[in-house]
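Q: Here you go, sequence then predicted model.
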Amino acid sequence: MVKTFLNAILAFWLLVSCSGNAEMRALLEHTDSLNRIYAPLDTVSYMENVADYYDHWYCSDAIRMKAFYLLASVERDKGDSPLAIEHFNKSINFADTASTNCDYQQVSKIYGQIALIFHEQRYPQKELEIWEKAATYAKMASDTLLYMICQEHMVGAYWTMGAKERAFAKARNNYEECLRLGYLKQAACCLPTLFAYHLQDHDYANARIEITKYKQMSGLFDDNDRTSPMHALFYFYQGQYYEGVGKLDSALICYRKLQIRASKLLEKENCYKGLMSVFQLRQQSDSALKYSRLFAETNDEANRLNSANEVSRAQALFDYSNSQRVAKEKTKQLYALSGSVTIVVLILLLIIFRIHISKKRQKENDRRKFDNIVSKYSEAMYDMEQLKTDFKEFEQNKKMEVEHLRDELAVLLEKRKTEAYDAYKKLNDQQIIRKFREYARMSKTCSEESEWEELVSTIRIFLPDFYAFLSSHQNNTTSQEFRVCILTKLQFLTSEIVNLLGTSSPRVSNIRSKMNAKMFHNIGSKTFDANIIRI
């Protein structure tokens, strides 16, 4: 607010105290100084008058080019992309690109500004076209660094278009060229495309090499492997690498780092996508569901904000302004050649008169076709809106159905837990179970076969599902292995199992590993207890 007030005061003072060219020149230089220090120009309100002044009064094309360039910068900062593109193109039109005295570097930078607007609007085809023009003029200016920057931006456009192979090839070529020219920081800027491509191709070995190069060459990381929020998206790719090689804990750390630093929609979208993937792999359904919802919401918001309507309007206005420029130039030529204009107008009138009758019928046909297309378009729009409404109702109904099923599932799970607890308590109250508990407490071996048979019979009665599961593997299971599984299910300690069976601890450990592999296809004995108890 204060900044706006100060700019208004400055503009008023200059308008009152100066006059004519000196007044406009002062405003132009003031805006140029703000632009050079990258100050936001959204509060500047006088540049349209300045540009209009230089457009109508005699001055050099260089001044006109500068005035419209600054006006375009103001409109860009105000968020009016179509108007900014129009003024940037008008600024370029004042450059005599056929002259050796042309400021090709400035022309290249203006094209770069236009390309960045199309980049923000997710219009990669037009962005690529403009970057090619920017690169051409950078090359004509012999500015190799600016040329390489333009080439690198083309990589981003190819990637957005889905031409990943072309993006990778161009990024690789740019990387090698920057190294040859000694532009190490710019070479580092090429690496994200390379390791992103390798990650999508599941080539984790090469992805690791490119990620390591980037951290070493970019100069963006401190000794603790931390970077600024501006480059936080790197953690998403690093997380993808760790996820791909199975280091889920490291991947989770990277995604959490991104979550802390994420401020843009793209960063949040990728953050939630990564967290959702990790928790799915770790089979943590609640967390996976939470981040899948956040990912979907962020993705929808990004799509809404990056609607193609703004781009279409910008392109339409660009084409319109270009045609207006051509019309204005033709008008000036006609005023300069008044005699020729008169003759041309008479000829045109004669031609129009002669073709009027034939065109009238054609226009009528075109009108009917147009009305038909408009009618179909209206019907299609109505159908589309109806489909949106139906989809919203369907989505709402499904959400309610999911919530209802979730509640029912929670009740059933609670009931199942209660029943399981009651069954387990009743099982432990059986005399044979208490006897085995007493043997375990006294570190005594159970050598009576009848007691083992009674124990197995009790398990068959109280834990029929568990007994059926063990019985399905009984053909290739020894009695001792069978008993280890039963004692583990009853949550006897390993040392107690050793005493009850009268065997050694290594023997019991080997049985646990063997049965874990045989019944659950798990390596080792660490997960044996959990697998047995879960049955």
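A: That came in fine, so what should we check first?
Q: make it CA atoms for all contacts and neighbour counts henceforth
A: Noted.
Q: just checking, what packs against whatever helix or strand A138 lives in?
A: Element membership of A138 [criterion: DSSP states H and E] is helix 124-140. In terms of contacts (3 or more Cα pairs under 8 Å, 6 or more residues apart in numbering; DSSP states H and E), helix 124-140 is packed against helix 104-120, helix 144-161.
Q: now the angle from that helix to helix 104-120?
A: Following axes from the mean of the first three to the mean of the last three Cα atoms, to 10 degrees, one obtains 160 degrees for the angle between helix 124-140 and helix 104-120.
Q: Buried residues of helix 124-140, list them for me.
A: 124, 126-128, 130-140 (16 or more other Cα atoms under 10 Å).
Q: got it, and stretch 63-83?
A: Residues 63-77, 81-83 are the ones in stretch 63-83 that count as buried (16+ other Cα under 10 Å).
Q: Now go through these and say which are in helices.
A: Residues of the buried residues of stretch 63-83 located in helices (DSSP state H): 63-77, 81-83.
Q: longest helix of the chain?
A: The single longest helix within the chain, with elements called by DSSP H, is helix 338-428.
Q: what packs against that one?
A: helix 308-336, helix 449-462.
Q: Could you dump the helices and strands packed on helix 124-140 into TSV with mean neighbour count and distance to R256 added?
A: Output for the helices and strands packed on helix 124-140, formatted as TSV (neighbours: other Cα atoms under 10 Å; distance: least, Cα to Cα, whole Å):
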stretch	mean neighbour count	distance to R256
helix 104-120	22	27
helix 144-161	21	26
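Q: sorry, back to before: what angle separates the helix holding A138 from helix 308-336?
A: Using the same axes, to 10 degrees: helix 124-140 against helix 308-336 is 50 degrees.
Q: Included below, for side-by-side comparison, is a second structure:
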Amino acid sequence: MKKLLYWAIWLIGITACVNPKGKEVLAEAERLVQASPDSALLVLEQAEKETATYPHRNRMRYLLLRAEAMNKAYLPLDSITYMDEVLDYYLSHGNRDERMRACYLMGSVWRDRGNSPLALHYFRDAISEADTTATDCDYAQVSRIYAQMASLFDRQRYPQMELEQWKQAMRYALLAKDTLMYIQCQDYISGAYFLLSKEDSVVYFTQQAYRNYSKYGRKDWAAATQIVMADYYLRYDSLDKAKQALDEYRNNSGFFESDGNVSSGYEIFYYYIGEYYEKMARLDSAVFYYRKLLNYPADIMNAESGYKGLMSVYTRMHEVDSVAKYAHLFANANDTANLRNSAHEISRTQALYDYSESQRIAVEKSEENQRLWLGLCACFVMLSFGGTGIYLYERKQKTTRMLANRKYTDLMMQYHQATEELQSIRSNKQQFQQQKEQEIEKLQQMLAVYQEHTHAGQWELEQSLLQHDIVKRMHQHAYKLAVPSDAEWNDLQGVVEKSLPEFYAKLSANEAQLTDQEWKVCLLVKLNFIPSELTVLLNLSKQRVTNIRTRLNQKLFGESGSRTFDANLHKL
């Protein structure tokens, strides 16, 4: 009898290990969370009482899915308190995809709490966890993370950075074959161009979004873009086109109630329809719509726009008393709006630079690490010998790279100096000219040893570009084993775009299929940076750089291996 009881207990234990509690519930929620987050939330809420009996890994997965479903369902995450525990768990036990999801959701929590710096911090951590070179990378999730970062920069009124994030979101949406996400990025990127006063780009991307929304059956979203086009057409007195855009917005956007009034938050329509009627000299209709704006005083911008429109109409009607009245009201509303904008600006600046919360969290993490220190001491002793060996090896490798880069940089500086001296004496000192030409030829040959696919004549053709400050600074970074900042990468890209427009245009044609690292490798190789410099500037191993060059040679030129990549790239 006892044996039978032992066997029963053993069988129950094995069954529990094979089918841990909550497995089926979590699998169902995982299946629903992308396409139907409301249904996923319902499944999770029904199982909430049982989670206390779940194994730890299943409880963490439950909490991750719950936060993800809430985020997908556009529910605020500011009241969630368990994401710290979830993030710590997956950073220690999760795969790359799970770590990316956890970091993204932590960023979403701070986004909804109004802390933009911390939200950006965790969104960037999420991007760093994504292996965008892997075939199973979740490109759709990467695209959404970049879109969230773009929205934060839009909130902070930083259009330059917002634009870069939208471009990345569009790139990864294409890789994910997420057509609708790509179209939405086209729609939203026009806002960044608007803040940069690039009107042609605003019109281009708005029209692209309109056509693509229509093509894929989203007539409501297509119609919503027409308020932007109405503003553009009214500015240039294209009144027929403006009326057509306003009519489509009214009829198809879904922003109007059954009684014909516009939904809350979209009252600016009344200003544009009023402006249309004003320009058509139908002043009674213009007054009617301008006055409708005054029915929504909660937003001071509605009152300001309404008073501005009425002042303009009564000026055309030569009603002096009314002009004076609405000019006064407009001035007051404008002052109030400016005060609110100033307050918002102060709040925005404070949010951008207020890192006290992140510092507090860092202190708490530090204290937790100290509590774990005693347990780690034994492991440290065991690993110290191995670590010392690795350190010595890395130090030797760094020294070798430093010496190589130093020699290359010195040769480059000598080459630049000799070239400048040659240019200064070319007019009247033939003998000294011949001497310097020989010196330059010798230096070109020595530099060619480092750039095996670059012939001596190319150095002369690209002399002005190679002497540019940002190029010299990059060589100095490689010599000092320092990694460039994002701003320096942007400066380098701008110099290449201006100095080598044909090369930049051909490379940009392939932008959608290139990763950031691949793009940077192309720029550096084109500018004659040697492989050992690439390893420092990109913070990659020598083998990783070789792999990237091999992959680029196949992508751009259809050739295998990396040996012909430099020569092929220099032909662009």
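A: Noted; the coordinates are in hand. None of the values given here were measured: they were computed from a predicted structure.
Q: closest to T342 of the first structure out of the helices and strands packed on helix 338-428 of the first structure?
A: When those are compared by Cα to Cα, helix 308-336 sits nearest T342 of the first structure, at 8.9 Å.
Q: Show me what counts as buried in that closest one.
A: E310, V311, A314, Q315, L317, F318, S321, N322.
Q: for the nearest residue to the second one once chain neighbours are set aside, what are its contacts?
A: Distances taken as Cα to Cα, 6 or more residues apart in numbering put Q121 closest to V311 of the first structure, at 6.0 Å, once the chain neighbours are dropped. Contact partners of Q121 of the first structure, counting by Cα atoms under 8 Å, 6 or more residues apart in numbering, are N306, S307, A308, E310, V311.
Q: just to revisit the earlier point, for the buried residues of helix 124-140 of the first structure, which one is nearest E453 of the first structure?
A: P124 (75.6 Å).
Q: dump the residue contacts of the aligned partner of A286 of the second structure in the first structure.
A: In the first structure, A286 of the second structure lines up with A251, judged by TM-score structural alignment. The contact partners of A251 of the first structure, by Cα under 8 Å, 6+ apart, come to Q238, G239, Q240, Y241, Y242, E243, V278.
Q: Inside helices: which ones of these?
A: If you go by DSSP H, these have Q238, G239, Q240, Y241, Y242, E243, V278 in helices.
Q: okay if I get those residues as JSON lines plus distance to Y58 of the first structure and neighbour count?
A: As requested, those are exported to JSON lines (distance: Cα to Cα, whole Å; neighbours: other Cα atoms under 10 Å):
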{"residue": "Q238", "distance to Y58 of the first structure": "57", "neighbour count": "23"}
{"residue": "G239", "distance to Y58 of the first structure": "59", "neighbour count": "26"}
{"residue": "Q240", "distance to Y58 of the first structure": "59", "neighbour count": "28"}
{"residue": "Y241", "distance to Y58 of the first structure": "61", "neighbour count": "27"}
{"residue": "Y242", "distance to Y58 of the first structure": "64", "neighbour count": "20"}
{"residue": "E243", "distance to Y58 of the first structure": "64", "neighbour count": "20"}
{"residue": "V278", "distance to Y58 of the first structure": "66", "neighbour count": "24"}
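Q: Include distance to A22 of the first structure when you put those residues into a markdown table, please.
A: What follows is these, written out as a markdown table (distance: Cα to Cα, whole Å):
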| residue | distance to A22 of the first structure |
| --- | --- |
| Q238 | 56 |
| G239 | 58 |
| Q240 | 59 |
| Y241 | 60 |
| Y242 | 62 |
| E243 | 63 |
| V278 | 64 |
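Q: And the furthest pair within those residues?
A: Based on Cα to Cα, the longest span within these runs between Q238 and V278 and measures 13.2 Å.
Q: What sits closest to Y213 of the second structure if chain neighbours are left out?
A: Closest residue to Y213 of the second structure apart from its sequence neighbours, by Cα to Cα, 6+ apart: A222 at 5.2 Å.
Q: Need the counterpart of the one you found in the first structure.
A: Using TM-score structural alignment, A222 of the second structure pairs with A187 in the first structure.
Q: Which element, helix or strand, includes its match?
A: If you go by DSSP H and E, A187 of the first structure is part of helix 184-200.
Q: Look up how far E460 of the second structure lies from the residue positioned nearest the centre of the second structure.
A: Centroid check for the second structure by Cα atoms, centre = their mean gives Q165 as the closest residue, at 2.6 Å. With the distance defined as Cα to Cα, to the nearest Å, Q165 of the second structure ends up 37 Å from E460 of the second structure.
Q: One more: V521 of the second structure?
A: 22 Å.
Q: between those two, who's got more neighbours?
A: Neighbours were counted for V521 of the second structure and for E460 using other Cα atoms under 10 Å; V521 has more, 22 against 14.
Q: ok, that one touching L534?
A: Yes - if you go by Cα atoms under 8 Å, V521 of the second structure and L534 touch, sitting 7.3 Å apart.
Q: what span of the first structure lines up against stretch 155-175 of the second structure?
A: So stretch 155-175 of the second structure is aligned with residues 120-140, judged by TM-score structural alignment.
Q: Thank you kindly, that will do.
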